[in-house]
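Undergrad: Here you go, sequence then predicted model.
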Amino acid sequence: MSSEREVVALPLLEDDRAALRADCGSCFGLCCVALAFSKSSDFPVNKDAGKPCTNLQADFRCGVHSELRDKGYRGCTVYDCFGAGQHVSQGTFEGRDWRKDPATARQMFEVFPIMRQLHELLWYVTEALTYPQTRPIAADLKRALATTERLAGGTPEAVAATDVAAHRQEVNTLLLRTSELVRAEHLRKGGKKKNRRGADLFGARLKGADLKGADLRGAYLIAADLRDADLRAADLIGVDFRDADLRGADLTGALFLTQTQVNAARGDERTKLPKSLERPSHWGSD
């Protein structure tokens, strides 16, 4: 495939992340093939990267989709590609099926995890632009958005060569500033500064805790009790919510929360989520 071809990036609006939501029907089952997983509480078997999952059917659908958690594939119900799957399948590789065109398979599987990281950054930057408090850095955020879209819209060769770590570091500077600007408004309204960045809160008892406007970036909240906690305007980027109990918690307006984090946690019909995220179908069934 020529490295001179330019792939057009998926269009994104500042307040619309529709292109960053997974559309499995337009994907060639890339997460079921390109990624590896190990036998654990999340998966019942080992699978190497580039090897199709035994549950992947000829039409690229999962043969046990409705029974994933019952059969031990809990990790599949947590994962979200931020729309990278359909972008790689239909955009980067122009609808080429790796099964019918095996020559593209290895390259496609190499590109997919990189694209997933770029789409995650697009999710964060697009969200940052929705906050009125970020007007002072709006121009920088728009440039970061355009750069990330350009990288995601490149040829397979260009995407594979992307230094995602370096780009993430540049974008992260703006995301940190976004967090400061948004949470500063909470502090001006009389809120208390709560910095638990990177904190080890494994199994912490935080039922009913006032965490509004808190900096929880990168915190470990695995199996934490967050029932009825107030997490509005809290910075949740990179927070590990595996098995965290979010029943009745309020996460409306939480910064940089993703579907993957929500899927990994436990919740119920009382849990309040940002409008950009969906209530997991398995909530209430665990």
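TA: That came through fine. Since the structure is predicted, the reported quantities are computational estimates derived from the model, not experimental observations.
Undergrad: For the rest of this, base every contact and every neighbour count on C-alpha atoms.
TA: OK.
Undergrad: And the contacts of stretch 113-133?
TA: If you take CA atoms under 8 Å, 6 or more residues apart in numbering as the criterion, stretch 113-133 is touched by 13-17, 20, 34-35, 81-85, 88, 134-135, 138, 141-142, 144-145, 148-149, 151-152, 159-160, 162, 164, 168, 171, 175, 178, 181-182, 256.
Undergrad: just the buried members of those?
TA: Buried members of the contacts of stretch 113-133, scored by 16 or more other CA atoms under 10 Å, are 17, 20, 34-35, 81-85, 88, 134, 138, 141-142, 144-145, 148-149, 151-152, 159-160, 162, 164, 168, 171, 175, 178, 181-182, 256.
Undergrad: Restricted to helices, list the residues you listed.
TA: Those of the buried ones among the contacts of stretch 113-133 mapping onto helices are 84-85, 138, 141-142, 144-145, 148-149, 151-152, 159-160, 164, 168, 171, 175, 178, 181-182, per DSSP state H.
Undergrad: Now do the helices in the stretch 1-150 of the chain.
TA: For the stretch 1-150 of the chain, the helices defined by DSSP state H, counting those that start in this stretch occupy 74-78, 84-86, 105-128, 138-152.
Undergrad: any idea which of those helices is most buried?
TA: Most buried of these by mean neighbour count (mean count of other CA atoms under 10 Å) is helix 84-86; its value is a mean of 28.
Undergrad: Alongside the first one, take a look at this:
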Amino acid sequence: MEEAAQVTAGRLRADCANCFGLCCVALAFTVSTDFAADKKAGDPCRHLGADHRCGIHAELRTSGYRGCTVYDCFGAGQHLSQVTFAGRDWRGAPDGGRAMFAALPVMRQLHELLRHLTEARDHPAASAERAAIGRALDRVDALTRLDPDALLAVDPAAERAEVGELLGRVSEAVRAQVPGRRKDRRGADLMGARLRGAALRGAGLRGALLIGADLRDADLRLADLLGADLRDTDLRGADLTGALFLTQPQLNAARGDTRTALPPALTRPSHWR
């Protein structure tokens, strides 16, 4: 088994060239502002080519498939394709790929946990939790290496709960560096909230609903954004430097611009202006 210390950021980034287009088949979507057509789980998207690549990848947003630009598997797709199923294409599988499709949501959640744990491991303020983080990395990494049947028996919710407690302790340690009283808005319903220029440095926003909220020019440095819903959140000019457990899908779902300050591990979405 790979040692937890070797779980690198590269492994946790999607590599579509080494995946069999799993997200384009396994997942279902419904006609909406995010998807231009209905698709059942297990049915290949009509834009998926024989080479497992998207035929409209460069025009997803203008073609009505904004939802596809938000999704990120955190490297789960290529891991399933090349490791769990040893490079066997779902098209030639006896079950038509059903086992592979069922495993994708489980593997994605495990890879997301690995992503958060590696961030926690590398944070200087998390030294007191370093051993616990290492054990959690070892455990979750081992789960990603199970055979298909054993993988489907994993309870992702239980894993998320256990890792979540650890990440919470790391968050407290990091945010304790912020002077003064830190706002705690965990799980708060802030849909459409007017928070332009808000002082939210070191705030606890874990699981907060920030759909459509106005956070222009807000100070979100060192804020805990684990699981926060940032769909259509206006982050233009906001400072997200050092924001904790923020992921690329969250950013891809939000709105921002060239003034939005991001943690170095994340990429400015191409649709931001």
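TA: Yep, it's here. Just so we're clear, the structure is a prediction, and the values are computed from it rather than from any experiment.
Undergrad: rewinding a little: with distance to residue 243 of structure 1 added, can I get the helices of the stretch 1-150 of structure 1 in JSON lines?
TA: JSON lines is the format used below for those (distance: least, CA to CA, whole Å):
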{"stretch": "helix 74-78", "distance to residue 243 of structure 1": "11"}
{"stretch": "helix 84-86", "distance to residue 243 of structure 1": "26"}
{"stretch": "helix 105-128", "distance to residue 243 of structure 1": "22"}
{"stretch": "helix 138-152", "distance to residue 243 of structure 1": "32"}
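Undergrad: what's next to stretch 90-102 of structure 2, contact-wise?
TA: Stretch 90-102 of structure 2 is contacted by residues 20, 22, 25-27, 42, 80, 85, 89, 148, 152 when judged by CA under 8 Å, 6+ apart.
Undergrad: Mind telling me what residue 150 of structure 1 corresponds to in structure 2?
TA: Matched across to structure 2, residue 150 of structure 1 falls on residue 142, judged by TM-score structural alignment.
Undergrad: residues touching that match, list them.
TA: For residue 142 of structure 2, the contacting residues are residue 1, by CA under 8 Å, 6+ apart.
Undergrad: Pretty sure residue 219 of structure 1 sits against residue 234.
TA: No. Look at residue 219 of structure 1 against residue 234 with CA atoms under 8 Å: they stay out of range, at 11.7 Å.
Undergrad: The two - which one has more neighbours?
TA: When residue 219 of structure 1 and residue 234 are compared for neighbours, residue 234 comes out ahead with 26 against 20, by other CA atoms under 10 Å.
Undergrad: How about that one: what's its closest non-neighbour residue?
TA: The shortest distance from residue 234 of structure 1 to any non-neighbouring residue, by CA to CA, 6 or more residues apart in numbering, is to residue 213 (4.2 Å).
Undergrad: Identify the residue of structure 2 aligned to that neighbour.
TA: That one, residue 213 of structure 1, aligns with residue 202 by TM-score structural alignment.
Undergrad: One more: residue 191 of structure 1?
TA: Under the alignment (TM-score structural alignment), residue 191 of structure 1 pairs with residue 180 of structure 2.
Undergrad: how close does that match get to residue 203 of structure 2?
TA: Distance of residue 180 of structure 2 to residue 203 of structure 2, given as CA to CA, to the nearest Å: 11 Å.
Undergrad: more crowded one of the two?
TA: Using other CA under 10 Å, the more surrounded residue of residue 180 of structure 2 and residue 203 is residue 203, with 24 against 8.
Undergrad: so how far is residue 229 of structure 2 from that one?
TA: In terms of CA to CA, residue 203 of structure 2 sits 15 Å off from residue 229 of structure 2.
Undergrad: Hmm, residue 28 and residue 56 of structure 1 touching each other?
TA: No. Taking contacts as CA under 8 Å, residue 56 of structure 1 lies outside contact range of residue 28: 10.0 Å.
Undergrad: between those two, who's got more neighbours?
TA: Neighbours were counted for residue 56 of structure 1 and for residue 28 using other CA under 10 Å; residue 28 has more, 23 against 16.
Undergrad: Would you confirm that the more buried one contacts residue 57?
TA: No. Counting by CA under 8 Å, residue 28 of structure 1 does not reach residue 57; the two are 10.5 Å apart.
Undergrad: Alignment lookup: residue 26 of structure 1 to structure 2.
TA: Here residue 26 of structure 1 is matched to residue 18 in structure 2, going by TM-score structural alignment.
Undergrad: Translate residue 49 of structure 2 into the numbering of structure 1.
TA: Matched by TM-score structural alignment, residue 49 of structure 2 corresponds to residue 57 in structure 1.
Undergrad: excluding its backbone neighbours, what's nearest residue 84 of structure 1?
TA: Once flanking residues are discounted, residue 84 of structure 1 sits nearest to residue 116: 5.0 Å by CA to CA, 6+ apart.
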